[in-house]
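Enquirer: sequence first, predicted model second:
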Amino acid sequence: MPYVLKHAGSSELFACRLVNRYELDYFGVKDWADESAAREEKDAFLAGRGVPDAPDWVIAELEEMKLKMCNVKLRNDPSNRVYVGGDGTIRVEKR
């Protein structure tokens, strides 16, 4: 299962500009294939994006289908924010 960054206080998943395997830019949820890679890269990744509250972002496991659904719901729109509740419910809000 993929690993993502989830804000401990709000349950928001970290989304940003990314590049897919076809080298196309898109706005989506940042994920890693394994937990060790996520742990190693988390701090540098957030620092590189100027995130001031980096300790508030925790590594969380997310089912691949939920990750795909989150990206669909973001609609490639940076003004959208995606949240996954404790019960797995996905919701999107405009910034």
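Expert: Yep, it's here. This is a predicted model, so every value here is computed, not measured. Numbering: from 1, shown residues only.

Enquirer: going forward, measure contacts and count neighbours with C-alpha atoms only.
Expert: Fine.

Enquirer: so what touches whatever helix or strand Val92 lives in?
Expert: Using DSSP states H and E, Val92 sits within strand 90-94. With contacts defined as Cα atoms under 8 Å, 6 or more residues apart in numbering, strand 90-94 is touched by 70, 73-74, 79-84.

Enquirer: this is the other structure I want to compare:
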Amino acid sequence: MVRILIKRKLGSKGQIVIPKIVRDFLGIGPEDDVIMEFIKEGVLIRPKEDPSKFVEDFCSINSGRLKEKIDLKKLIEKEVEGRFVLH
């Protein structure tokens, strides 16, 4: 893993600007949510992932155990129907 350090000056309102090259790399833009994680070394900033995208990506990993593709949307709908009665 390559480590890149970027120095930024804190503005008068306590804000920093995330450089365009970093925003592009992370795939974030105006109005996007980011997660700030406080770790021993400092603060880690990462894009907020859509939970359904995470599950979809996770389910798409082929470990050789799945014999067929999982339709996540149908699986969730079936689970919701089993738990709730919709009127």
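Expert: Looks like it came in fine. Every value quoted in this text rests on a predicted model; they were computed, and no experiment measured them.

Enquirer: give me the TM-score for this pair.
Expert: The TM-score (TM-score structural alignment, normalised by the length of structure 2) is 0.23; 46 aligned residues with a Cα RMSD of 4.9 Å.

Enquirer: show only the entries of the contacts of strand 90-94 of structure 1 found in strands.
Expert: The strands, defined by DSSP state E, take in 80-84 from the contacts of strand 90-94 of structure 1.

Enquirer: would you point out the most distant pair within those residues?
Expert: Maximum pairwise distance among those (Cα to Cα): 13.5 Å, between Asn80 and Val84.

Enquirer: can you tell me the helix or strand for Phe38 of structure 2?
Expert: strand 34-39.

Enquirer: point out the other helices and strands that that strand packs with.
Expert: strand 42-47 (3 or more Cα pairs under 8 Å, 6 or more residues apart in numbering; DSSP states H and E).

Enquirer: sorry, back to before: between Asn80 and Val84 of structure 1, which one's more packed in?
Expert: Counted by other Cα atoms under 10 Å, Asn80 of structure 1 and Val84 do not tie: Val84 has more neighbours, with 20 against 16.

Enquirer: what about the more buried one, distance to Asp31 of structure 1?
Expert: 14 Å (Cα to Cα, to the nearest Å).

Enquirer: go on, Tyr3 of structure 1?
Expert: Distance from Tyr3 of structure 1 to Asp31 of structure 1, by Cα to Cα: 5 Å.

Enquirer: any common contacting residues for the two?
Expert: Ala38.
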